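Engineer: model the following, please.
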Amino acid sequence: MVKGLIYSILSALGLGTLAIFFKLGLAMGLQPVELVQYRFSLGAVALFLWLGISCPGVLKVRFRVLLKAAVLGVALYPLQSWLFVMALKHIPASTTSLIYYFYPLMTTLIAVVFLKLRPGREVFAALGLIVLGSGLVFYNAFAQQLDPRGILYALGCMGCFSIYLTVIQIFTRNDEAKTIVPYVILFMALVFSCLSSPLKIFDLNIQGWFIAIGLGLIPTALAISLLYRAVDAIGSTNVAIFSTIEPVTTVLLAAFVLDEHIASIQIVGMVFILLGIILPNLQLLKRRSALSG
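Structural biologist: All right, here's what the predicted structure looks like:
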C-alpha cells in the first residue's frame, strides 16, 4: 500500500508539470499535436534506453501483453490526449482542469458497477473533499463565457481517462506494469508521429529542445511508469484519489514558472484536496493498528 501511495503521488507530481511544459511550448508557437508527439516519442526513447540498460528482460513480452499495450496506446490514451487538446482550444485551461479532475468520482463509479467495488464511507468522504477542493482551486473557471464544444471535449476526456485507469487495473492483474508501459508509450508515439512528423524536432532551438525533452522525461516516461505501478499496487480508485495532488502541483508551478497569481480561495481548495488524499490513509493506518494490536 505504501509503495502504491508513493508511486501515485510521484506520478501526479510529474503529470502536474505537463500543463507548464505545454504552455511554454504554445508560447513558442509550437502546435498542440507537435508537442504531444514530442512527449510520447522522446518518452518512448527514454524508457527503452533505460530498460535496455538496467533491465533488458522487461522488454521481452508475449504477444498477449503487446496486444494489451496496443489497445491502451492506440485507442484509449491517444483519444484522451486529443480530447484534452481540443478542450483547450475552446475553453480555458482552468475550466478543462476542473472538469477533468472529476475523474476520481467517475473512476469510483465505474469500479462499483463493473469491478464490484464496495467503497467505504471514507472513500466517498475523500472524493467529496477532492471535488470541493478542485472546484475551489479552479474557482474562476465558470466566471467566463464557455463554449459548449469545449465542455463536451473536457467531459469526454474525463470519461476516457476514467475508463483508461480501469482498463489498466484489469490488464495488469497478471502482467507487471513495467512490462507493458514502454510499449503503450511506443504505440502512442507511433500514433502521433502519423499526425506530426518527428523530424520537426531538429528545427527546434535550445528552449524548444528543453521543452521537448522535459515533456518526454518528466510527465511521460517517469510519470506514466509510476502510474502503472501504482494502479498495479493499490487499484485504480485509490490511484485516482491520490493522484489529485496533480492540480496542486500545476497551480504552484504556474505561480513560480509562469508568474500566475494564486488566490487565497485556491489555497483553501488545495488544502481540501490534500485532506482528501490523507483521509483514506488515516483510516488504513487505524485498521492496521487495530489488527496489530
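Engineer: alpha carbons only for contacts and neighbour counts from here, please
Structural biologist: Noted.
Engineer: longest helix anywhere in the chain?
Structural biologist: What stands out as the longest helix in the chain, according to DSSP state H, is helix 264-292.
Engineer: elements contacting that one?
Structural biologist: Applying 3 or more CA pairs under 8 Å, 6 or more residues apart in numbering; DSSP states H and E, one finds that helix 264-292 contacts helix 121-137, helix 236-242.
Engineer: who touches the longest one?
Structural biologist: Counting by CA atoms under 8 Å, 6 or more residues apart in numbering, helix 121-137 makes contact with 98, 101-102, 104-105, 241, 244, 247-248, 251, 265-277, 279-280, 283, all of which sit outside it.
Engineer: show me where the stretch 151-293 of the chain has its helices.
Structural biologist: Secondary structure of the stretch 151-293 of the chain (DSSP state H, counting those that start in this stretch): helices located at 177-193, 206-216, 223-234, 236-242, 246-257, 264-292.
Engineer: most tightly surrounded among the ones you listed?
Structural biologist: Highest mean neighbour count among the helices of the stretch 151-293 of the chain (mean count of other CA atoms under 10 Å): helix 236-242, with a mean of 27.
Engineer: distance from the chain centre to it, please.
Structural biologist: Here helix 236-242 is found 11 Å from its chain centre; the criterion is CA atoms, centre = their mean, to the nearest Å.
Engineer: can you redo the helices of the stretch 151-293 of the chain as CSV with distance to Leu83?
Structural biologist: Putting the helices of the stretch 151-293 of the chain into CSV (distance: least, CA to CA, whole Å) gives the following:
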stretch, distance to Leu83
helix 177-193, 14
helix 206-216, 18
helix 223-234, 18
helix 236-242, 19
helix 246-257, 18
helix 264-292, 25
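Engineer: for those, which one sits closest to Gly43?
Structural biologist: Of all those, it is helix 206-216 that lies closest to Gly43, at 4.0 Å by CA to CA.
Engineer: show residues contacting that closest one.
Structural biologist: For helix 206-216, the surrounding residues in contact (CA under 8 Å, 6+ apart) are 18, 21, 24-25, 28, 35, 38-44, 46, 201.
Engineer: which among those end up buried?
Structural biologist: Buried residues within the contacts of helix 206-216, counting neighbours by 16 or more other CA atoms under 10 Å: 18, 21, 24-25, 35, 38-44, 46.
Engineer: please generate a structure for the following sequence too, so the two can be compared:
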Amino acid sequence: MARGESSAGIGYGLVVGGAALFIVNAGVSRVAMRAGVDPALLTSLRTTGSALLFLAFAALTDRSALRLPRGRELAMLLLLGIVGVAGVQWTYNIAIDRIPVGMALLLEYLAPVLVVLWARFVQKQQVRRTMWVAVAMTLLGLALVAQISEGLAFDGLGMLAGLGAAVCFAVYFLVGEQGVRDADPIRVVLWAFTFAALAMNVISPVWTVEGLGAPANLLGALDAYEVPLWLVLGWVIVLGTLAPFFMELSALQYLPATVVTVVATLEPVGASALGWAWFGESLDGVQIVGGLLVVAGIAVAQLSRTSSPAPVPEVAG
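Structural biologist: Alright, predicted model coming up:
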C-alpha cells in the first residue's frame, strides 16, 4: 500500500472512530437526562468540563493558545462559543430527550446544507448545480421521515429543537471556518468552549447538580443495569467530547475537510441504528428511505462547494 493510501486509511479510521463516539454519546446523554439532569444543566456540565480539559491540554502543549482574545477575534469567539457550541449542544440535548436520536441528528446535520445556501446567497460564492439536488433530497427526505403528509410523527418541540441545532451548528461552521484561518484550531476551540461554559453557567450553574453518586439506569435494552451518575457525566465530557474531537481534528491531517465532514454524516445513520438497538426506536420503510435521502443530500451539499472550507473540527454531536 502506498504511503498516501496508508495515511488516508488512518484519516478514515480516525473520523469513523470519532463519529462512533459521538453516536454513543447521544445515548449516554439521554441516560443522564432521564436520571434527572435537565438539558441546560447537562450542557453546562459538558461545556465546563471540556473547557477545563482543553485548558489543561493547552497549558501543557501550546501556551500561546491561552492568550486572551481581543477585538474582532473576541467577537468571533463569543459568537462561536455562545451560539455555535452552547446553543447547538443545548438544543441538541432537548431534541434527543424528546425525539428519536437518529431523527435529532438528521435535523442537526442539515447544517452543511444551510452553510452551502449561505455561501451561495450571502457570500456570493460559486457552488455546483448539484446544490439544488442536495436541497431537494434533504427536504424530501425530511418530509418522508417526519411523515408530514399524515401530520408530524414526532414531538413538535423536539423537532424545533433539532432544527435550532442545525442553525446553531451552521453558525459554528461558518464562524469556525473564518476563525481557524487566523488562529490555531486548539486556541479557537479552547476559547469557544470557555465562552460557552461561561454563558451556560449563567443559565444553569454546574454547582447546582445533585446526586452525582446516585444510580443512573441505562434504559432500553440495558434497563437491567445501573451506573453512578458521575460516571455517565464523565463519559459525556471525556469520551463524548474530548476523545472524538481530537480524533476528528487529527483526521484533518490526513484528509481534506470536506471529506471529513462527509464521512461524519455516518452519525445520523449510526444514531438511528443505536436508537433501534438501545432504545427500541424504529422507523418504517418510508422513513428509512427518507433518512437515507437526507444523509445523501447532506453529502452532496458538502461536495457542491467549489472551494474547500477551512477545517473545522466536529464538537457538537
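Engineer: can you pull the TM-score for these?
Structural biologist: With the length set by TM-score structural alignment, normalised by the length of structure 1, the two chains reach a TM-score of 0.72; 281 aligned residues with a CA RMSD of 4.2 Å.
Engineer: nearest to Phe161 of structure 1, of the helices and strands packed on helix 264-292 of structure 1?
Structural biologist: Of all those, helix 236-242 sits nearest to Phe161 of structure 1, with 10.0 Å by CA to CA.
Engineer: what packs against that closest one?
Structural biologist: Counting contacts by 3+ CA pairs under 8 Å, 6+ apart, helix 236-242 of structure 1 packs against helix 2-15, helix 103-114, helix 121-137, helix 148-171, helix 223-234, helix 264-292.
Engineer: which residues sit against that helix?
Structural biologist: The contact list for helix 236-242 of structure 1 (CA under 8 Å, 6+ apart) reads 4-5, 8-9, 103-104, 107-108, 111, 126-127, 130, 165-166, 168-169, 227, 230-231, 276-277.
Engineer: now with 7 Å, please.
Structural biologist: 5, 8-9, 104, 107-108, 127, 165-166, 169, 230-231, 277 (CA atoms under 7 Å, 6 or more residues apart in numbering).
Engineer: swap in stretch 198-213 of structure 2?
Structural biologist: Identification of contacts with stretch 198-213 of structure 2 by CA under 7 Å, 6+ apart yields 40-41, 44-45, 82, 86, 228-230.
Engineer: would you reformat those as a markdown table and include distance to Gly213 of structure 2?
Structural biologist: Shown next, in a markdown table, are the contacts of stretch 198-213 of structure 2 (distance: CA to CA, whole Å):
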| residue | distance to Gly213 of structure 2 |
| --- | --- |
| Ala40 | 20 |
| Leu41 | 17 |
| Ser44 | 19 |
| Leu45 | 15 |
| Ile82 | 30 |
| Ala86 | 26 |
| Pro228 | 5 |
| Leu229 | 6 |
| Trp230 | 6 |
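Engineer: among the residues you listed, which two are most distant?
Structural biologist: Pairwise distances among the contacts of stretch 198-213 of structure 2 were taken by CA to CA; the largest, 29.9 Å, belongs to Ile82 and Pro228.
Engineer: re earlier: go through the helices and strands packed on helix 264-292 of structure 1 and name the closest to Asn174 of structure 1.
Structural biologist: Using CA to CA, these put helix 236-242 closest to Asn174 of structure 1, at 15.4 Å.
Engineer: burial measure for the corresponding residue of structure 2 for Thr107 of structure 1, as a count.
Structural biologist: Using TM-score structural alignment, the partner of Thr107 of structure 1 in structure 2 is Val115. Here the count is done by other CA atoms under 10 Å, and Val115 of structure 2 has 21 residues near it.
Engineer: quick check: Val115 of structure 2 vs Trp90 of structure 2, distance?
Structural biologist: Using CA to CA, to the nearest Å, we find Val115 of structure 2 at a distance of 20 Å from Trp90 of structure 2.
Engineer: ok, Ala197 of structure 2 next?
Structural biologist: Applying CA to CA, the value for Ala197 of structure 2 to Trp90 of structure 2 is 12 Å.
Engineer: so which of the contacts of helix 206-216 of structure 1 is the closest to Ile180 of structure 1?
Structural biologist: Nearest member of the contacts of helix 206-216 of structure 1 to Ile180 of structure 1, counting by CA to CA, is Ala44, at 12.0 Å.
Engineer: check contacts around Val58 of structure 1.
Structural biologist: Each residue near Val58 of structure 1 by CA under 7 Å, 6+ apart is listed here: 51, 179.
Engineer: switch to 10 Å and redo it
Structural biologist: Residues in contact with Val58 of structure 1, defined by CA atoms under 10 Å, 6 or more residues apart in numbering, are 48, 51-52, 176-180, 182.
Engineer: any chance of JSON lines for these, columns distance to Leu291 of structure 1?
Structural biologist: Below are the contacts of Val58 of structure 1 laid out as JSON lines (distance: CA to CA, whole Å):
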{"residue": "Phe48", "distance to Leu291 of structure 1": "43"}
{"residue": "Leu51", "distance to Leu291 of structure 1": "39"}
{"residue": "Gly52", "distance to Leu291 of structure 1": "43"}
{"residue": "Glu176", "distance to Leu291 of structure 1": "29"}
{"residue": "Ala177", "distance to Leu291 of structure 1": "30"}
{"residue": "Lys178", "distance to Leu291 of structure 1": "32"}
{"residue": "Thr179", "distance to Leu291 of structure 1": "34"}
{"residue": "Ile180", "distance to Leu291 of structure 1": "35"}
{"residue": "Pro182", "distance to Leu291 of structure 1": "39"}
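Engineer: which of those residues lies closest to Ala69 of structure 1?
Structural biologist: Taking CA to CA as the measure, Ala69 of structure 1 lies nearest Ile180 of these, at 5.9 Å.
Engineer: what residue of structure 2 matches up with the closest one?
Structural biologist: Using TM-score structural alignment, the partner of Ile180 of structure 1 in structure 2 is Val188.
Engineer: closest one to Leu115 of structure 1 among the helices of the stretch 151-293 of structure 1?
Structural biologist: When the helices of the stretch 151-293 of structure 1 are compared by CA to CA, helix 236-242 sits nearest Leu115 of structure 1, at 10.5 Å.
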